[in-house]
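Engineer: sequence and predicted structure, then a few things I'm wondering about:
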Amino acid sequence: MTVITGRPFHVVGAGCSVGKRGGRLVAFKEGLPRASAPLTMISEVLVSGRVQVSTAAMHALLAHDIPLVLLTENGRPLGRLEPPSGAHVDARRAQLALHSDPDARLDLARAAIAGKIRNQHVLLRRRARRASEPEAVWEAARRLSVLETRAANCDSVPEVMGVEGGAAGIYYRAIRTFVDPALEFTRRDRQGRDVVNALTNYCSALLRETVVSGILAAGLDPFVSFLHEPARGRPTLAFDLMEEWRPVLLDARVLVLIGLKSVTTADLEDDGTARPRLTADARARIVERFHARMAAPARGWPEPPSRRSYRDQVRVQCTALRTWILGRSDGYEPFAWR
């Protein structure tokens, strides 16, 4: 069982239950209390998987205006229990107001892209020894470090995106040196027909669902964004928050999967559409590996609590974004990988 107490109260794990004792909410594992927090200190409760919540606990949450968020074991949102005056209303109003503030959008864009570039050069440094051209990878990492500083000091969102584009070119040229030439990966292309691009697209969808779950759990609107332009049917706030996680949870997973040959060109099937798709067996292997990564201890700076997984940390980052939106922090700090 993984439990994070604080403003949000998370309970994750089979065999867990949530109950009320006096003025406290208590998480149990196999009938034994494992964590608790005063109801007055909880902003929301998130339960993942087959967690039992007592009627007394639900009544107490409703009485204290605390939302209860139900998630599947994979982090997909099932629904929310909350009173009509749920606390997320204020957060969403503030979110809409900041979306119309050019300075606020620039602040978030700088943070998101600088964080992404930082994590990109961390990935390159960590894997440089495995590259076919290690010196080229180290040089790419040095150039990305310069661009990280530049992104943090841009004067407009288009300028930020220009820096992001330059960084992407440097980054993916270095990524190519980790990939077997037989896989025919030449560049990142969402319409690419090679297995690396197909694998990246599929892992990106898994990451998006994870981030959307965190956004909903934080009481924010996934369709009101700051860096990306809102578009009908697209959870663009999730795309904003995915930026810092792409090197950590997406690109790193893709490199592991192709390095171990868990997914190969043989796992592509052509269904007559513009691009081939991964077979059902390959998708099953990807899901297993991706969720194993999400359950692994998060490695960041400053170091997260030892029992916090990457899935937990994604939700923590969403809560941090809400804290900034509500004006309770000076700025949003993206996850810094180490």
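Structural biologist: Thanks, I have the structure now. Numbers count the residues shown, from 1 in each chain.

Engineer: for the rest of this, base every contact and every neighbour count on C-alpha atoms.
Structural biologist: Fine.

Engineer: residue 37 contacts residue 25, doesn't it?
Structural biologist: Yes: Residue 37 lies in contact with residue 25 (CA atoms under 8 Å); the separation is 5.6 Å.

Engineer: can you give me the helices in the stretch 101-250 of the chain?
Structural biologist: Taking DSSP state H, counting those that start in this stretch as the criterion, the stretch 101-250 of the chain contains helices spanning 102-127, 134-151, 157-175, 195-217, 236-242.

Engineer: if we can go back for a sec, neighbour-wise, which of residue 37 and residue 25 wins?
Structural biologist: residue 25 (23 against 18; other CA atoms under 10 Å).

Engineer: the more buried one contacts residue 41, doesn't it?
Structural biologist: No: Residue 25 is not in contact with residue 41 according to CA under 8 Å; the separation is 10.0 Å.

Engineer: so which of the helices of the stretch 101-250 of the chain gets nearest residue 254?
Structural biologist: Comparison of the helices of the stretch 101-250 of the chain against residue 254 by CA to CA identifies helix 195-217 as nearest, at 6.3 Å.

Engineer: what's that closest one packed up against?
Structural biologist: Packing contacts for helix 195-217, counted by 3 or more CA pairs under 8 Å, 6 or more residues apart in numbering; DSSP states H and E, involve helix 236-242, helix 252-259, strand 277-278, helix 280-295, helix 310-325.

Engineer: next up, a second structure to put side by side with the first:
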Amino acid sequence: MRRLLNTLFVLTEEAYLSLKNENVVVQIGDKKLAAVPLRSIEQILCFSYKGASPALMGKCAEFDVNLSFYSPNGRYYCSIFGEKNRNVLLRREQFRIADNEAQSLPIAKSFILGKVFNCRWVLERTKRDHALRVNVERIAQQSALLHSALAEMGGCSNIDELRGLEGNAAKNYFLAFDDLVLRSKDDFYFEARSRRPPLDRLNALLSFVYTLLTHDCTAALQGVGLDPYVGFMHTDRPGRVSLALDLMEELRPVLADRFALSLINTGVIKPVDFEEQENGAVFLNEKGRKVVLSAWQKRKTEELTHPFLKEKMPWGLVPYIQALLLVRTLRGDLDAYPPLMWK
């Protein structure tokens, strides 16, 4: 159980939530873990398969405490909203900002600044930790280009210009990506990012992990009351979770890319976990997907100290924390959205 940003996170999958004297009681069987006054929190995110009592759900609705249910693995189920339903006002504000480029640009900038900053530090970490095994000169050169891109983005005046700068930064980052592969380079080489379909094993792995991260970001946004389909940088398109794609930009390098590389560099994922189709497309096979899914859930239990909140938390909570910070930004509680900037 964690309490962050006036939000109660219930992470123990056997926990059951009940009501006692206007407190939410968290318990496992007959053992009481905690009692938190409902008046002291704004929402509850519950990752337990046992759920909550009808009395608690009714009291949450009465006190305007949003109660969202997820599977232990983070799949979003549903939410209980109060009669006043502040999410209506939140979503209207989201839509207004999304329709106004002058207002959406600062938020989009924050997403991309976080992404480029994190891309640079993925390179810097490799240069520092594996100097004798990598092309330090090439990594340093691409890192310097990313550093310059950060300065350029500060003066960006419109979304199209920001997209162009982000595209160039991503290209420079991926030019050094092959150097981050430390073993089995003949099997997991990287020449360029390829999608729809991926054309090599590393691209296939990245695409699958990006899909997992997209699902986590979508679930996080749904749970905090935002519409994952209305973004600030990614344009609206039927069936596309544009805001989830916005949110995951800053998380790609540190959550997805480093995870994919660690699977290769530690030998967890192997060439036999992939299959190549007649058209040259490469995908994870069933065994490979199971290996990645198992490792992904384990990765989400590892802890970091959040650079903005200065609090320790599992990596799996990061999309939810960033979604909550985005909510606070849209409501005007924060002057600007603080992306996750990791070192």
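Structural biologist: Yes, it's here. Small disclaimer: the values here were computed from a predicted structure and weren't measured.

Engineer: superposed, what's their TM-score?
Structural biologist: The TM-score (TM-score structural alignment, normalised by the length of the first structure) is 0.93; 336 aligned residues with a CA RMSD of 1.9 Å.

Engineer: can you mark which positions in stretch 23-36 of the second structure are buried?
Structural biologist: Buried residues in stretch 23-36 of the second structure, counting neighbours by 16 or more other CA atoms under 10 Å, are found at 23-27, 35-36.

Engineer: start to end distance for that stretch?
Structural biologist: 5 Å (CA to CA, to the nearest Å).

Engineer: swap in stretch 208-227 of the first structure?
Structural biologist: End-to-end distance for stretch 208-227 of the first structure, by CA to CA: 16 Å.

Engineer: which bit of the second structure covers that stretch?
Structural biologist: Using TM-score structural alignment, stretch 208-227 of the first structure lines up with residues 214-233 of the second structure.

Engineer: just stretch 146-165 of the first structure next, same as before
Structural biologist: Counting by TM-score structural alignment, stretch 146-165 of the first structure corresponds to 148-167 in the second structure.

Engineer: neighbouring contacts of that stretch?
Structural biologist: With CA atoms under 8 Å, 6 or more residues apart in numbering as the test, stretch 148-167 of the second structure has contacts from 101-102, 105, 108-109, 112-113, 116-117, 169, 233.

Engineer: cool, and stretch 197-206 of the first structure?
Structural biologist: With CA under 8 Å, 6+ apart as the test, stretch 197-206 of the first structure has contacts from 185, 188-192, 246, 250-251, 254, 276-278, 286-287, 290.

Engineer: write a PyMOL command that selects only the buried members of the residues you listed.
Structural biologist: Those of the contacts of stretch 197-206 of the first structure that count as buried under 16+ other CA under 10 Å are selected in PyMOL with:
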select buried, resi 185+188+192+246+250+251+254+276+277+278+286+290
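
Engineer: between the contacts of stretch 197-206 of the first structure, which is nearest residue 123 of the first structure?
Structural biologist: Ranked by distance to residue 123 of the first structure (CA to CA), the contacts of stretch 197-206 of the first structure are led by residue 251 at 8.6 Å.

Engineer: just tell me what that closest one corresponds to in the second structure.
Structural biologist: So, by TM-score structural alignment, residue 251 of the first structure is matched to residue 257.

Engineer: now swap in residue 313 of the first structure and tell me
Structural biologist: Applying TM-score structural alignment, one finds that residue 313 of the first structure aligns to residue 318 in the second structure.

Engineer: tally of neighbours for that match?
Structural biologist: By other CA under 10 Å, 21 other residues sit near residue 318 of the second structure.

Engineer: just the one 10 residues further on next, same as before
Structural biologist: Other residues near residue 328 of the second structure come to 17 when the count uses other CA under 10 Å.

Engineer: likewise residue 289 of the first structure?
Structural biologist: Neighbours around residue 289 of the first structure, by other CA under 10 Å: 17.

Engineer: what do we get in the second structure for it?
Structural biologist: By TM-score structural alignment, residue 289 of the first structure lines up with residue 295.

Engineer: check residue 185 of the first structure too.
Structural biologist: Residue pairing (TM-score structural alignment): residue 185 of the first structure is matched to residue 190 of the second structure.

Engineer: distance check, that match against residue 213 of the second structure.
Structural biologist: Between residue 190 of the second structure and residue 213 of the second structure the computed distance is 21 Å (CA to CA).

Engineer: tell me if residue 334 of the first structure really is in a strand.
Structural biologist: No: Residue 334 of the first structure: not assigned to a strand; according to DSSP: H, G, I helix; E, B strand; the rest coil it is coil.

Engineer: quick one: contacts for the closest residue to it other than its chain neighbours?
Structural biologist: Closest residue to residue 334 of the first structure apart from its sequence neighbours, by CA to CA, 6 or more residues apart in numbering: residue 115 at 5.5 Å. Residues near residue 115 of the first structure by CA under 8 Å, 6+ apart: 148, 243-244, 334-336.
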